[in-house]
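> Take a look and give me a structure for this.
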Amino acid sequence: MSVLNEILGFFIKRRIERINEFMHHPHETQFGQYSSLIKKARKTEYGKRYGFSDFKNIQDFQREVPIVTYENLYPEIEKVLRGQQNVLWPTPIKLFSKSSGTTNDKSKYIPVSDEALESCHYKGGKDMITLYLNQNPESDLFDGKGLSIGGSLKENPYDSNSQVGDISALIMQNLPSWAEFLRTPPLEVALLDNWEEKMARMIEICPKENLTSILGVPTWTVVLLERIMEITGEDNLLEVWPDFELFVHGAVNFQPYREMFTKRFFPSDQVRYQEIYNASEGYFGVQDDLNRIGEMLLMLDYGVFYEFIPMEELDKDHPKTLTIEEVELDKNYAIIISTNSGLWRYKIGDTVKFTSKYPYRIKISGRTKHFINAFGEELIIENAETGITEACEATGLVIKDFTAGPCYMADKSKGGHEWILECSSIPSNPEPFIHKLDASLRSVNSDYDAKRQGDLALQMPKVHFVQEGTFYKWMERRGKLGGQNKVPRLSNNREFLDDLLEFTGLHS
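A predicted model of the protein is given here:
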């Protein structure tokens, strides 16, 4: 182990004491976050409007402050975008995380305070390393560099005194010098606006570095790694980076990509995989036990107060919300956050399940808007990704991307689901995969199974296999290249499905 590993490892691992504190005292930690947020924001426009100074308890807060979506909160965010301060948060807002999302082409501008950048996003990155080193004390992570695929940064079009960009770009732009020394590519490449130019420069630079880790969205990381393999002509990437040991992933479920990484890119037990839950709105979770695949420790002291809406309450005008001490295991909840950037009771659109308490661990189960329920089947992303993974394992196919939506029959009496799957090689006989996918979905979703009984309401899935690179080209045509943009997995209408079918020349 190098001297640098020993020094940085020593300081970073000292943070485990703080993490242990909130793991053992989660309810007190969250109450402290709530109290601090309310106290600090009580004299903001929003705080005065809803009487933050008068709240005696969390129940007052839940009764008086409405649950909001981005669209609901946008009038306040627009004021901040145009330079007005003390609207949602008392300290100056000079940064905005720009996110297009996956269901709306209109850009979202999420305010990012200095407090959020430091005590949420940067804290999350440090804790990610802390938790990794805590499990792998002999790691040589700092003997090489970490590759991170960033976004771009621009002047705020509404106020020249502030900047907007992908959250990754905001983080990179403000990294301390010691952290910048340990990463690649250089900042001028990482923040390039043109995605193809950025990829070309990274393909030129990265094979020459001693990479020990990568942080990125699997979808776009795969594109980069495949191109590097093409350029170098190596059989796998450990021949390019022999000291590589860690891939940190987030934003999309890793299971459909796992086999590609473990067998094609990094075929060795020396490489480990760690999941994080970070978004434009905040850094929420880190996988603290690498053996618990898909489960992440909910980070409770990042300036975020959490509430959870049971799914049966989601569509009500005034849904019941639960604090962390009220949740149950293995139930789906929509997440509501209040943050140190001024997002108050904000519905971020993700759904989670709790897998443990003390410590509180979660796994992402889907999106509140990403599901198929055209026939009462309530198919969520978690079901779809489980089905894809099990069908791949049974048939040996490697699926790189997919999307699905409802398929209505001409007589309206029976319907089904239509899938578009991108794979490395199109199967000559797709039937085994389709039947396994259907069987897996029936095993994990009782509503889907009931509708499939005797083809009562749902017929066998209709599946199209498309060539490798199809989704990339489709996203490029839509102007959605980059790590912040994700392929829409499920939709309750045919908007994305029909657009992709038209793009590929397939016919539904």
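> okay, CA-based contacts and neighbour counts for the rest of this
Noted.
> State the distance from the residue of the chain positioned farthest from its centre to Glu21.
Largest separation from the mean C-alpha position in the chain: Asp411, at 39.0 Å (CA atoms, centre = their mean). With distances taken as CA to CA, to the nearest Å, Asp411 is found 60 Å from Glu21.
> swap in Glu138?
24 Å.
> Can you give me the first-to-last residue distance of stretch 476-487?
With CA to CA applied, stretch 476-487 spans 11 Å between its terminal residues.
> Please disregard the earlier target; I meant stretch 148-166.
One end of stretch 148-166 to the other measures 13 Å (CA to CA).
> what do you get for stretch 285-303?
Across stretch 285-303, first to last residue, CA to CA, it's 13 Å.
> For it, buried residues please.
Neighbour counts over stretch 285-303 (16 or more other CA atoms under 10 Å) mark 285-290, 294-303 as buried.
> Those in strands, which ones?
Gly285, Val286, Met296, Leu297, Leu298 (DSSP state E).
> now, among these, which is nearest to Thr184?
Val286 (22.2 Å; CA to CA).
> So the residue lying closest to the closest one once chain neighbours are set aside: helix, strand or coil?
Excluding the flanking residues, the one nearest Val286 by CA to CA, 6 or more residues apart in numbering is Ile276, at 4.5 Å. With DSSP: H, G, I helix; E, B strand; the rest coil as the basis, Ile276 sits in strand.
> Alongside the first, I'd like the structure of this one:
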Amino acid sequence: MDFLTNFIYQFFRPRNKVIARYTFEAGDIQEQQLSRLLHQAQDTSWGKKYDYRHVKGYDDYKNRFPVQSYDQIKDDIQRMLRGESNVLWPGMTRWFAKSSGTTSDKSKFLPVTPEVLKQCHYQGGFDTVSLYLRNNPSSHFFRRKGLILGGSHSPSPVNSQIHCGDLSAVLLQNLNPLVNLIRVPKKEIILMDEWESKIKAIVESTWREDVNSISGVPSWMLVLIKAVLKKSGKDYLTEVWPNLEVFFHGGISFTPYKEEYKSLIPSDKMHYMETYNASEGFFGIQDDPADSSLLLMLDYGVFYEFIPMSELDSPNPAVVPLTGVEVGKNYAMVISTPGGLWRYLIGDTVRFTSVSPYKFVITGRTKHFINAFGEELMVNNADKALHEACVATGARVKEYTAAPLFLLDRAKGRHQWLIEFEKTPESLSQFARLLDEALQRANSDYEAKRYKEISLQPLEVIMAHEGCFYQWLSSKGKLGGQHKIPRLSNDRKILDELLAINNQMNK
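Got it, this is the predicted structure:
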């Protein structure tokens, strides 16, 4: 570690001791978060409605009102967008993160209060750097530049004093000016609206810089990396940025992109670190390079609850606090935050790999899975199997999505996969067979349905034309650093739209 990085790291080190408390004091820490949230919000409209002043512990809290979806709070959000104060959280909220969902033309607007910015998002960024430096004592992190690929923001459609935008843009706009000393590109470039113009501007302003860290969503960062390589005429990113040492990534699973990144950054000094930073808050950090699980961050002002996936569609689902979760089960995550979200169903699903400390993997979305034949296929199953098939065949995947195909005449079905390859396998049929076998190893329910083709026939892989997924995102107005392709769907709407574009490209 160079002198400057080591000097600055001394301000980060104390957090590592605090984070170590998670292992032994998780329950107490979470009780403190809930108590503080209720106290801060007791005089808001929501706090008065549900009498937060007299809530006595967790059981009392969860009996006050049911788990909330966005539909249950959107009227309150609209009041906040119009500038009304003390609705879900004290004071006026001036910033909102616009959701990046691709399954609907309508967007969600999630409050980003000063408290959630400081206690949650910025604390998460601080802790990410702290843990990275702890694990990599030879780092020169603060000696060079960090490139952050983010979105844009604009005035609220109902109040010019209130702003909405991608979370990354909201964070960059409110960032401590000192951080800009080591960040590229300039703020006016990173906040540009038009995606393709933004990429060109980022490339022009950064490809000659001494960049040693990059941050963003893996799929979109790959677009930028290839644009940098094209501009520089180089084959590998290490030729452009020889001191590159870490990619902080999140938003989607890194697994399908792992081999592509290794091919473009062939360096044993390169590190990859996952974070779980959503529009609603910052929740997890990969604290151990040898373990892909994320450490649940317990003292960011967020109180966590969990619904077993088997209970999710029940009229009165069982909900447990953090101390009630079990290793190996899939849960839908419920949060209460200093952003004014109360018992809010975030839409992500997780599986705990440890409870001492609490570590987890993101398994997908509550709406993004396939269970058409009782197979209960989650996104992490798909990502893992896809990675295995790629390693076995030398293929590399750029984008993919999958959905069920119902063969009603045979009372059976199969999964259809549309895959855009970065490197095509020599045999598509072999790739499909290996993918199918890997899915059976990853998911026992899928394996049971495939046994003697009881209800599931072998999956089908359709090769997408280059740019097919990009065109679909463009048609939805979803180009940009935080937008994602839905990986799995229980119906065919998304897949059929993509197949229509793919078929048109065939002509």
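> and stretch 481-489 of structure 2, how far from the chain's centre?
Centroid separation for stretch 481-489 of structure 2 versus its chain: 10 Å, with CA atoms, centre = their mean, to the nearest Å.
> scratch that, stretch 251-258 of structure 2
Stretch 251-258 of structure 2 sits 10 Å away from the centroid of its parent chain (CA atoms, centre = their mean).
> same question, stretch 284-294 of structure 2
Stretch 284-294 of structure 2 has its C-alpha centroid displaced from the chain centroid by 14 Å (CA atoms, centre = their mean).
> again with stretch 243-251 of structure 2
15 Å.
> coming back round to it: so how far is Ile372 of structure 1 from the residue farthest from the centre of structure 1?
Asp411 of structure 1 is 20 Å from Ile372 of structure 1, by CA to CA.
> Do I have it right that Val217 of structure 1 meets Tyr257?
No: taking contacts as CA atoms under 8 Å, Val217 of structure 1 lies outside contact range of Tyr257: 10.7 Å.
> The two: who's more crowded?
Val217 (22 against 18; other CA atoms under 10 Å).
> How about the contacts made by the more buried one?
His249, Gly250, Ala251, Val252, Gly483 (CA atoms under 8 Å, 6 or more residues apart in numbering).
> Ok, Gln459 of structure 1 next?
Counting by CA under 8 Å, 6+ apart, Gln459 of structure 1 has contacts Lys414, Gly415, Gly416, His417, Arg452.
> Filter those residues down to the buried ones, ChimeraX style.
Buried residues within the contacts of Gln459 of structure 1, by 16+ other CA under 10 Å, are selected in ChimeraX with:
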select :414,415,416,417,452
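> Same list, the contacts of Gln459 of structure 1, but as a markdown table with distance to Val65 of structure 1 and secondary structure please.
Output for the contacts of Gln459 of structure 1, formatted as a markdown table (distance: CA to CA, whole Å; DSSP: H, G, I helix; E, B strand; the rest coil):
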| residue | distance to Val65 of structure 1 | secondary structure |
| --- | --- | --- |
| Lys414 | 43 | coil |
| Gly415 | 41 | strand |
| Gly416 | 41 | strand |
| His417 | 39 | strand |
| Arg452 | 43 | helix |
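> could you dump the contacts of Gln459 of structure 1 to a markdown table with distance to Glu230 of structure 1?
Shown next, in a markdown table, are the contacts of Gln459 of structure 1 (distance: CA to CA, whole Å):
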| residue | distance to Glu230 of structure 1 |
| --- | --- |
| Lys414 | 46 |
| Gly415 | 42 |
| Gly416 | 39 |
| His417 | 36 |
| Arg452 | 44 |
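> Show me which of the contacts of Gln459 of structure 1 is closest to Ile335 of structure 1.
Nearest to Ile335 of structure 1 among those, with distances taken as CA to CA, is His417, at 27.4 Å.
> Map the closest one onto structure 2.
Mapped onto structure 2 by TM-score structural alignment, His417 of structure 1 lines up with His415.
> Would you confirm that its match contacts Leu459?
Yes: with contact defined as CA under 8 Å, His415 of structure 2 and Leu459 form a contacting pair (4.8 Å).
> picking that back up, any figure for the gap between the residue farthest from the centre of structure 1 and Gln459 of structure 1?
13 Å.
> and what of Pro256 of structure 1?
Taken as CA to CA, the span from Pro256 of structure 1 to Gln459 of structure 1 is 24 Å.
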